[in-house]
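Chemist: I would like to see how this sequence folds:
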Amino acid sequence: MKTKPWDEEIEIDGISYPADKLNRKADADLLTKVLLKRYKSSKEQSNKSSYVLNLNAEWGAGKTYFVRRWCEDLKQNHPVVYIDAWSNDFMDSPIITVLSEVQEQLLETIDKRKIKAPTQKRLKNIGYSVLPKILAALVKRYGGFDINELLESDSNSQEGDTKSKELDLSKAMEAMASQAFSEYSEYKKGVKTLKKTIKELMKYSIDNPKEKLLALKRDYPVFVFIDELDRCRPTYAVEMLEAIKHIFDIEGLVIIVSTHTEELQHTIKVLYGNEFNADDYLRRFFHAKYHLNVHLSKELIKANCDLKAIDPNDFTENSIILFPVVQNLEGQDVDTYQDTILEIVVHVADRMALSPRSAIQLTERFLICIEQLESSKSYDIVIICFLLAAHMFYHNSLYIGILDKIHNGLMGIGVQKNDDESLTKFLETKIVFDKSSYKEQLTQNTNLLKTLEQWHHNKHPHHQIINPDTDAALRGVHNAFGSVSSYFSLVLSLSTVDLHQVQLLRDVVGYKGRGDMDSQSGIKYFMMYYGLENTSFNEYFDLIELSNKFRVNSEVSG
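Modeler: The predicted structure is shown next:
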């Protein structure tokens, strides 16, 4: 059995996983090497047990993607079990979840023709005889009687009644103690029997694989992946950890628990209180922790967001422009266009100091905005992204301040003495693109001049205007735009221009016809060429507020 390389798309259990764009294969190779060394070292120790790793990554890092693809690699040489804890937390006991998944997935890899019928039956019925004893003990551990409640005396009772209750309680405690010792003894026997049967199942999976698995030799350890534990209900998550430590502590097992560990700590505090040291508690269960790093990038966004709404050919059909990424009227490569849009979204997220998770949420809301765009209109995506980020993550400190400035006609003046510190910092933030990227965004097509004229005619069908200055405007577009405040002011100034009163756009931007335009003039020239003056800031605000009525899963999940 040969799995696909990481740079190719793969289907696992009916779900398609794209090619690796975040170089996760390097993490998988490193972890495999380290875990195999740790396993071999543990074999030399007297107290042989399982090895448990906490794979830690924040939301949006692609934990499940990484784990599923890593599992496929490991299957070349080792038995592997994958468990989605969150999809199973409706079960009463995580022991049943883990046991049933281990049994089912390992049995699936065994050539049953090489196993005698009695052994097959025993492996198939693994745990049936001992589970009731184990679960009975755990029910008392997590959901049984409260001894303090039994010891409470009724303040309204008479003294004679109290003495009588003390005698009754003494007998009850004696009986309970006897039962507890008996149950504990049965629990220990049950766990020992269960571990022995699981070890037998592991050995059969290694020694008697199906023919399709014979291409490479299978060996210990057996890898068990437990994914999405941080999303489970608190009692289930804690019981899962306890089960891993006490029930599945089996020689030859390597268990990888995939979590956003900070969220898991919050889950534990739900049970034990906010003052409880959840970090120390988790250290009891894990031998080591590996942090799956995530960096803000275009590839991260593509791995987490459905970009179908960004379709340049659909925009062309509906006469929509997302300035400054102007699509070719004769047909546009979708992937290239989407990449260019995402570069701007990532740039804005970086300028706004957003975390990778927040950048993904920003993109999801941006996509909702895209779905609401009106036909035959032009929109500035830099403005949309900055306003969205301000609304979502800095609503009181930034968004309200921007709203007030624009409505009061103060944005063009820039930073004021009485502006909030956060608003001042935002307005002074530099918008800086790569030196050539802005030109590339404006020239996504193969025939710029022809496309310019076509778009301009679409936006201004009754306006005959001659514009010989597009080359000078392009040469004038530099890599630095200045501050957010100046960019917003530039877009605001567009609405004051009446193109019907001019013959040349150079007159509007103050270009005298000699040399290159300056950066601001060049940008304004193209903004007007593509009809941005027809979209008011109130329309942008309405778009942002409308998108706020929609919430995607990424904005509400932990």
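
Chemist: CA atoms for contacts and neighbours, from now on please.
Modeler: Fine.

Chemist: apart from its chain neighbours, what residue comes closest to Thr267?
Modeler: Leaving aside its chain neighbours, Thr267 sits nearest to Pro234 (5.3 Å; criterion: Cα to Cα, 6 or more residues apart in numbering).

Chemist: who's in contact with that neighbour?
Modeler: Thr267, Ile268, Val270, Leu271 (Cα atoms under 8 Å, 6 or more residues apart in numbering).

Chemist: which among these gets closest to Lys298?
Modeler: Thr267 (31.4 Å; Cα to Cα).

Chemist: secondary structure element for the closest one?
Modeler: Here Thr267 is covered by helix 261-272, with elements defined by DSSP states H and E.

Chemist: which parts of the stretch 201-350 of the chain are strands?
Modeler: 222-227, 253-259, 288-291, 321-323 (DSSP state E, counting those that start in this stretch).

Chemist: again with the chain
Modeler: Remark: strands assigned in the chain by DSSP state E are 10-12, 15-17, 51-56, 80-84, 222-227, 253-259, 288-291, 321-323, 378-380, 430-432, 480-483.

Chemist: just put those strands in CSV and tack on mean neighbour count and distance to Ser358.
Modeler: Listed next are these as CSV, based on neighbours: other Cα atoms under 10 Å; distance: least, Cα to Cα, whole Å:
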stretch, mean neighbour count, distance to Ser358
strand 10-12, 13, 28
strand 15-17, 12, 23
strand 51-56, 22, 18
strand 80-84, 20, 25
strand 222-227, 22, 22
strand 253-259, 24, 18
strand 288-291, 14, 19
strand 321-323, 22, 22
strand 378-380, 22, 21
strand 430-432, 17, 19
strand 480-483, 16, 22
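
Chemist: count of residues packed around the closest residue to Ile368 other than its chain neighbours?
Modeler: Once flanking residues are discounted, Ile368 sits nearest to Ser547: 6.0 Å by Cα to Cα, 6+ apart. Each residue near Ser547 was counted by other Cα atoms under 10 Å, and the total is 20.

Chemist: for comparison, sequence B:
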Amino acid sequence: MSINCKYPEWLTEYTFDNCKLNRKEYGEFLTNYIKGEHDGFVLNLNGAWGTGKTEFLRRLYTHLTNEGHPTIYIDAWESDFSEIPLSVVASELINQLSIINHNIGSDLDKLTGFLGKALKGTVIAGTGLVTKYLVDDSATGREIMKTLFEASAKDFLTSIKKDHEEQVEAIKSIRKELGLLAEVLKQTHGKELPVIVLIDELDRCRPNYAIEMLEVIKHFFTTKNFVFVVATDTTQLQESIKSVYGSNFDSNTYLKRFFNREARLAESDLEHYLKLQEIDLTPYSDRVVIYPKITNNTKDNIHQYIIWVAKAYELSLRDVDQLIDKLKACLRGALYAEQSSNKVQVVNIFSLLVGIVEFDLKSTSFDERKNGKPCIDNRLYKHNILLDSHDENVFSELYELNMYNSVQHNIEYPDTWGDAQKHLVYGTHSKAHGKDYSHCNGIIKKVALEIDSNFSNFNHKTGNVKIWLWPDYQKVIKLAGNLD
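Modeler: Model (predicted):
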């Protein structure tokens, strides 16, 4: 059976069953929670930028729609150009309810009339558009404002006072009509209550517009059997409010005026997410060697390194998506280099991933790292991210090991006569960086042995093999860095 809604394609594209972030359980929990609110409820769904709020809201839309709840989705960012948030919420509410229930038209008439009264004269420039949209008479608003400004000062104030009183009454009537409409939706059209309105991308809007949108929700639409879920990066929204009211303004307390409760978006399951990402390694085969390996499955290796890098640099989901896209571009660059030179490209996957992140973060290490200078004093990442159950196996050790092995070193070895001999090496042996990993257990020792093994295997094949060093990483990363 087909379901009438504004976004029917979402019903198959965005479901909790195909959620890459494994948020089905949380989505169902939140659904059951908001379904139990019937007395005018506004929930702040708080999630930092890049945590997947939009994806989550669209899946919530599908879930609620399938359960029979009239569900409205509003992208606040799309309407940011408007000067009148009330017109945006009102028009979307009317339009989407009309789509959900094609025969509900007459039941919306009174509500539409009261909304038109509330909107009358709100903004001079937008009045014609608003009244055209809601009451199909663009001339009305313009004539009202023309009459007001042609009046005497006394008459002008009287008209303003009258309009204010009308708007206050209109707000009361809107709330009453919304409550009655909800009952009609249930009794006549067989819908479940409450009506759910999902507001997305509010934190991306202009500060004034975001504040006005919250005011509109609070004063006009918080009524019986209506629930609003407003997705925000609350920290960012607080900063927007401070930009309007001043840096010392208590934006946290201010926001609590508008929200009954706050729900934090559950932490993403990065491992589950990466398992569903497509990184096709088929074209590379033996033409691009990706090391160091920690398992026999190259794709699993890449996923594990991405997880470590994402945790260490505290990357958002959007950051991870960009990292994967740029990684793919870099590997294609390696494949092109193999085709051009007919030399197998040997690429350190950890160094490549870290290089992409360092370039995006404008780390000085990215540009300063060169032969004989591995730049291991990076402070942009969390040093103590554990790689396995052994305390010594932390991210900073993995970083140091691989960065040393991304540059060349001149090392002195004594010959059989005791004289020092200089050798140019690729930084693969413990002597190259003054550390012996033979006493270690777990990941670090495995990576060190894997690096040594790779370089031992390829050093005698220099004519047919190109072992990437830092200038190679820099070149391809800078090219991929143009992708956003």
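
Chemist: just give the TM-score of the two.
Modeler: Here the superposed chains carry a TM-score of 0.71, computed using TM-score structural alignment, normalised by the length of structure 2; 413 aligned residues with a Cα RMSD of 4.2 Å.

Chemist: for the helix holding Thr267 of structure 1, packing partners?
Modeler: helix 234-246, helix 278-283 (3 or more Cα pairs under 8 Å, 6 or more residues apart in numbering; DSSP states H and E).

Chemist: deepest of those helices, which one?
Modeler: Stretch with highest mean neighbour count among those: helix 234-246 (a mean of 19; mean count of other Cα atoms under 10 Å).

Chemist: could you check how far that helix is from the centre of its chain?
Modeler: Distance, stretch centre to chain centre, for helix 234-246 of structure 1: 24 Å (Cα atoms, centre = their mean, to the nearest Å).

Chemist: and what of stretch 246-260 of structure 2?
Modeler: With Cα atoms, centre = their mean, you get 24 Å for stretch 246-260 of structure 2.

Chemist: then stretch 409-425 of structure 2?
Modeler: 52 Å.

Chemist: re the thing from before, nearest to Arg24 of structure 1, of the helices and strands packed on helix 261-272 of structure 1?
Modeler: So among these, helix 278-283 is nearest, using Cα to Cα, at 25.4 Å.

Chemist: re the thing from before, which residues sit against the helix holding Thr267 of structure 1?
Modeler: Contacts for helix 261-272 of structure 1 (Cα under 8 Å, 6+ apart): 56-58, 229-231, 233-235, 237-238, 275-276, 278-279, 282, 558.

Chemist: counterpart of the residue nearest to Ile368 of structure 1 in structure 2?
Modeler: Counting by TM-score structural alignment, Ser547 of structure 1 corresponds to Ala480 in structure 2.

Chemist: for its match, give its distance to Leu198 of structure 2.
Modeler: For Ala480 of structure 2, the distance to Leu198 of structure 2 equals 36 Å [Cα to Cα, to the nearest Å].

Chemist: next: Glu166 of structure 2.
Modeler: For Glu166 of structure 2, the distance to Leu198 of structure 2 - Cα to Cα - is 29 Å.

Chemist: check contacts around Arg204 of structure 2.
Modeler: By Cα under 8 Å, 6+ apart, the contact list for Arg204 of structure 2 reads Trp77.

Chemist: aligned partner of Ala85 of structure 1 in structure 2?
Modeler: Ala85 of structure 1 maps onto Ala76 in structure 2, by TM-score structural alignment.

Chemist: which non-adjacent residue is nearest the spatially most central residue of structure 1?
Modeler: The C-alpha lying nearest the average C-alpha coordinate of structure 1 belongs to Gly60 (Cα atoms, centre = their mean; 1.6 Å). In space, and not counting its chain neighbours, Gly60 of structure 1 is closest to Arg357: 5.6 Å by Cα to Cα, 6+ apart.

Chemist: for that neighbour, the count of nearby residues, please.
Modeler: Neighbours around Arg357 of structure 1, by other Cα under 10 Å: 20.

Chemist: now do Ser106 of structure 2
Modeler: Other residues close to Ser106 of structure 2 by other Cα under 10 Å number 9.

Chemist: could you check how far it is from Lys275 of structure 2?
Modeler: When Ser106 of structure 2 is compared with Lys275 of structure 2 (using Cα to Cα), they lie 50 Å apart.

Chemist: could you do Lys373 of structure 2 as well?
Modeler: Applying Cα to Cα to Lys373 of structure 2 and Lys275 of structure 2 gives a distance of 36 Å.

Chemist: for structure 1, which helix is longest?
Modeler: Taking DSSP state H as the assignment, the helix of structure 1 that covers the most residues is helix 159-207.

Chemist: what angle sits between that one and strand 80-84?
Modeler: Relative orientation of helix 159-207 of structure 1 and strand 80-84, computed by axes from the mean of the first three to the mean of the last three Cα atoms, to 10 degrees: 140 degrees.

Chemist: based on its surroundings, how many neighbours for Asp17 of structure 2?
Modeler: 12.

Chemist: what number of residues lie near the residue nearest to it when sequence neighbours are not counted?
Modeler: Of all residues not flanking Asp17 of structure 2 in the chain, Lys24 sits nearest, at 6.6 Å (Cα to Cα, 6+ apart). Other residues lying near Lys24 of structure 2 total 18 when counted by other Cα under 10 Å.

Chemist: much appreciated, bye for now.
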